[in-house]
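Student: Give me a 3D structure for the following:
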Amino acid sequence: MRVRPYGHEASIIDRLAHGTAAALRVTVLDACKSAGLRCIDVVPAATSLVVTHEARDSEAIRRVLASISDRGSVVTRTTGPLVDIAVRYDGADLADVARACSLSVERVISLHCDAEFEVSFCGFAPGFAYLTGLPSELHLPRRSSPRTRVPAGAVAIAATYSAVYPRESPGGWHILGTTNETLWDITRASPALLQPGMRVRFVRTT
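Tutor: Below is the predicted model:
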């Protein structure tokens, strides 16, 4: 874990272990609040966390972040709200994934449904959440030939992540199924259905 300036009004903590940034976000917010400091935003990524703040608070906030770092990267995971997402396992890549992983189609579905995922970070497109917790048996690199059009609601996997495409877009992940859930809706108080720290389960439906 390393703390560095990220311009005049932000700091970055990097060299984090995969899957720890969302939990570290809570630690940072709590520590800054206890110190009487205001964070404008705290944004997790795969192995880093960016904290934006007022320029006048830069030194004080970096001292707080350094203190967290000095504690040896101990991060207390919190139990975020659980979101169930109904999935029809009718994806175009389901059979190919089964073959690549030397599993039956039913076993692929079972592994995906039985896992409890966590929203590690968001990116790529509004509402696109990177979910950690994919069983190792399903770890695959991205498709060698990305699609130019992936439909909204496509439930997919790539590398160590699962995700749901919030809208039609290009994409190179392996599509296992589809959902009718709306991942991004600007008319909601919180447009993104999934946010860092939340837990996600995929529920098979027909």
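Student: Could you use CA atoms for every contact and neighbour count after this?
Tutor: Fine.
Student: Now do the strands in the chain.
Tutor: Using DSSP state E, the strands of the chain run over 2-5, 10-14, 39-44, 49-53, 82-88, 117-122, 129-132, 147-150, 154-158, 161-164, 169-171, 174-178, 199-205.
Student: what's the closest of those to residue 104?
Tutor: Each of the strands of the chain has some distance to residue 104 by CA to CA; the shortest is strand 174-178, at 13.1 Å.
Student: Another for comparison:
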Amino acid sequence: MHRLARTGALIDLERLEHAKIVAIQARRVDVDGRLREVIPAARTVYLQAAPEHLEEILSRLRDAPVEAVAQEEHRLIEIPVRYDGQDLDYVAERLRMAVGSFVHRHSTMEYEVAFFGFAPGQAFFGELPNDLRLPRRSVPRTRVPSGALAIANEFTIIYPEQSPGGWHLIGHRAGPPLWDPHADPPSRLRIGDRIRFRDVT
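Tutor: From the prediction side, this is the model:
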């Protein structure tokens, strides 16, 4: 665990599942509602509270039993996508499967919005099984279009805006944007939402 200034703490963890459990436990031990932020990422959880409350919350969290936390009920959201990305053939070849087999596997799984990061509205959907994982591209692209569907390591993402990116492009979003900075709230997704990609290719 690392203290960040006087009001924040970053807890390092081994796995995404551990980060999710710690984030849920942090909300539960905050019986006084003093936590300002609980932000899970792939293998960390960031906590923010007033200096006079943060150490007490961290102490409660350290004393909390280490056990599996029941998953809360979350929305199931279907996202229509077209599997027509420029890296799709390469991805299938590297994974030693036919393109159709990869598309079927990827589009029939259920994912979870694990965390947000990298760019505003950038949701990370996890986790891919081991046989569908590839490392990031060795040479990132300088421009990836908004709505591109991509994979790297254990995650799938949909780029909310045009940006540089080093992920493998397997398709693109076929429905309305998931992120609109002018909307309230700007994101259609929340951490913990269950996601299914519907193939409309």
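Student: Drop the TM-score for these two in here.
Tutor: Their TM-score after superposition, calculated using TM-score structural alignment, normalised by the length of structure 2, is reported as 0.92; 200 aligned residues with a CA RMSD of 1.7 Å.
Student: could you dump the strands of structure 1 to TSV with mean neighbour count and distance to residue 63 of structure 1?
Tutor: As requested, the strands of structure 1 are exported to TSV (neighbours: other CA atoms under 10 Å; distance: least, CA to CA, whole Å):
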stretch	mean neighbour count	distance to residue 63 of structure 1
strand 2-5	16	9
strand 10-14	21	11
strand 39-44	17	14
strand 49-53	22	13
strand 82-88	17	34
strand 117-122	25	25
strand 129-132	25	30
strand 147-150	14	44
strand 154-158	24	37
strand 161-164	24	33
strand 169-171	15	40
strand 174-178	25	43
strand 199-205	18	31
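Student: Just send these back as TSV, with distance to residue 27 of structure 1 too.
Tutor: Below are the strands of structure 1 laid out as TSV (distance: least, CA to CA, whole Å):
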stretch	distance to residue 27 of structure 1
strand 2-5	14
strand 10-14	12
strand 39-44	11
strand 49-53	11
strand 82-88	20
strand 117-122	15
strand 129-132	19
strand 147-150	36
strand 154-158	29
strand 161-164	23
strand 169-171	33
strand 174-178	34
strand 199-205	18
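Student: so who does the residue nearest in space to the middle of structure 2 touch?
Tutor: Closest to where the C-alpha atoms of structure 2 average out (CA atoms, centre = their mean) is residue 124, at 2.3 Å. By CA atoms under 8 Å, 6 or more residues apart in numbering, the residues touching residue 124 of structure 2 are 113, 114, 115, 116, 117, 155, 156, 157.
Student: Next, format those residues as TSV and append distance to residue 149 of structure 2.
Tutor: Listed next are the contacts of residue 124 of structure 2 as TSV, based on distance: CA to CA, whole Å:
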residue	distance to residue 149 of structure 2
113	14
114	16
115	16
116	15
117	16
155	11
156	7
157	6
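Student: Distance of the residue of structure 2 most remote from its centre relative to residue 9 of structure 2?
Tutor: Most distant from the centre of structure 2: residue 52, at 31.2 Å, with distances by CA atoms, centre = their mean. According to CA to CA, to the nearest Å, residue 52 of structure 2 and residue 9 of structure 2 sit 13 Å apart.
Student: so where is stretch 42-52 of structure 2 in structure 1?
Tutor: Stretch 42-52 of structure 2 corresponds to residues 46-56 of structure 1 when matched by TM-score structural alignment.
Student: go on, stretch 114-123 of structure 2?
Tutor: Using TM-score structural alignment, the residues of structure 1 aligned to stretch 114-123 of structure 2 are 120-129.
Student: do stretch 148-163 of structure 2 as well
Tutor: The aligned range for stretch 148-163 of structure 2 in structure 1 is 154-169, by TM-score structural alignment.
Student: Between the two ends of the matching stretch, how far is it?
Tutor: 10 Å.
Student: now do stretch 141-156 of structure 2
Tutor: By CA to CA, one end of stretch 141-156 of structure 2 lies 17 Å from the other end.
Student: aligned partner of residue 182 of structure 2 in structure 1?
Tutor: Superposed on structure 1 with TM-score structural alignment, residue 182 of structure 2 falls opposite residue 187.
Student: Report the contact partners of its match.
Tutor: Residue 187 of structure 1 makes no contacts at all, as judged by CA under 8 Å, 6+ apart.
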